[in-house]
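1. here is a sequence together with a model predicted from it:
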Amino acid sequence: MIHTFRKARESDLIDIIRLLADDDIGQGREVVANPVDGRYQTAFAAIDADKNQLLAVAVDQKHHVVGCLQLSFIPGLSRTGTWRGQIESVRIAREARGTGLGTEFIEWAVETCRARGCKLVQLTSDKSRADSIRFYEKLGFTASHEGLKRSL
């Protein structure tokens, strides 16, 4: 199956939110509603206006959104001023899992980071998502650091 990867449009928001909510963790923190909750619209506008952010979608041949991810391009002083690509909010529609789409989408994201001058790509995955962690490890990502978060 052939997929297209592109910058997300505001009209994609409902599909993206459905993808984010389609697991045990996401069900408890996302709000799937039509019309879309205004908080998502505000966040989308901020992401869309920021040249160092890219919200991307994977679209199938029928023009349905079947995947999403967000790339953040982060400048830094460490590693001699290295830019980093941060991959977050990766989701693949249930019906498209196991088809190779996830691998293709992550490789597209890595190449997008490389094209932007990033020398390092990083991501996080909830520790309870063992399958996701194995998937990322197969793609060459290593658990080289311990990540910590603090809710505000």
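-> In hand now; what should we look at?

2. please count neighbours and contacts with C-alpha atoms only from this point.
-> Fine.

3. what's the end-to-end length of stretch 31-41?
-> 12 Å (CA to CA, to the nearest Å).

4. so how far is stretch 72-85 from its chain's centroid?
-> From the chain centre to the centre of stretch 72-85 is a distance of 19 Å (CA atoms, centre = their mean, to the nearest Å).

5. burial check on the closest residue to Leu20 other than its chain neighbours, number of neighbours?
-> Ranked by CA to CA, 6 or more residues apart in numbering and with sequence neighbours excluded, the top spatial neighbour of Leu20 is Gly26, at 5.7 Å. As a burial measure, Gly26 scores 14 neighbours (other CA atoms under 10 Å).

6. and for Leu55?
-> Residues lying near Leu55 (other CA under 10 Å) number 20.

7. quick one: contacts for it?
-> Contact analysis of Leu55 by CA atoms under 8 Å, 6 or more residues apart in numbering lists 7-8, 47-48, 68-71.

8. okay, pairing it with this:
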Amino acid sequence: MLADDALGARRETPDELGPYERAFTRIDGDPQQHLMVAELPADPDGDDAAVRTVGTLHLTIIPGLSRQGATRSLIEAVRVHADARGTGLGTRLVEWAVEESRRQGCSLVQLTSDVTRVDAHRFYERLGFEASHLGFKMAL
């Protein structure tokens, strides 16, 4: 799903799992990191217990000094498999992240979205997020 669009296809390498496995190990060992995975039966008409991943979300809890020492959360890696889009799954993933942020004592939830992902921007605005900042990145 990370490489399932033009942007992701340029920056992801799904045939080389090593970097993703190492990243997962780091994330899994950090209690401030929360990965949500949505699964569906691989064969909804069969008796097989196999499942397939159809959605992901990564939530990071960030303690801070600004805003009077507020804790915030960062939503990243929101992905829904192409054949599961339009089912409300993305909404449920983000709603889970907002509720988990509240439970963790966060006073702010933030996310970034590439400027080319116009549909995603409308999705986030529909869920109550506001475009409020200009972001910068530096590749290292």
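-> Yes, it's here. Keep in mind that what you see is a predicted model, and the values were worked out from it rather than measured.

9. what's the TM-score here?
-> Scored against TM-score structural alignment, normalised by the length of the second structure, the superposed chains reach a TM-score of 0.90; 132 aligned residues with a CA RMSD of 1.1 Å.

10. map Trp96 of the second structure across to the first structure for me.
-> Matched by TM-score structural alignment, Trp96 of the second structure corresponds to Trp108 in the first structure.

11. list the residues that contact the residue nearest to Ala97 of the second structure when sequence neighbours are not counted.
-> Spatial nearest neighbour of Ala97 of the second structure, excluding adjacent residues (CA to CA, 6+ apart): Leu59 at 6.6 Å. Going by CA under 8 Å, 6+ apart, Leu59 of the second structure touches 33-35, 73-76, 97.

12. one more: Val65 of the first structure?
-> Residues near Val65 of the first structure by CA under 8 Å, 6+ apart: 12, 15-16, 57-59.

13. hmm, 10 Å instead?
-> 3-5, 8, 12-16, 19, 57-59, 92-93 (CA atoms under 10 Å, 6 or more residues apart in numbering).

14. could you find the closest non-adjacent residue to the residue mapped onto Gly81 of the first structure from the second structure?
-> Aligned counterpart of Gly81 of the first structure in the second structure: Gly69 (TM-score structural alignment). Closest residue to Gly69 of the second structure apart from its sequence neighbours, by CA to CA, 6+ apart: Pro63 at 7.3 Å.

15. okay, now that neighbour: neighbour count?
-> When neighbours are defined as other CA under 10 Å, Pro63 of the second structure has 14 of them.

16. could you measure from it over to Ser113 of the second structure?
-> In terms of CA to CA, Pro63 of the second structure sits 22 Å off from Ser113 of the second structure.

17. one more: Pro41 of the second structure?
-> Taking CA to CA as the measure, Pro41 of the second structure falls 30 Å from Ser113 of the second structure.

18. again with Cys106 of the second structure
-> The value you get for Cys106 of the second structure to Ser113 of the second structure, if CA to CA is used, is 20 Å.

19. do the same with Arg67 of the second structure
-> Distance of Arg67 of the second structure to Ser113 of the second structure, computed by CA to CA: 23 Å.
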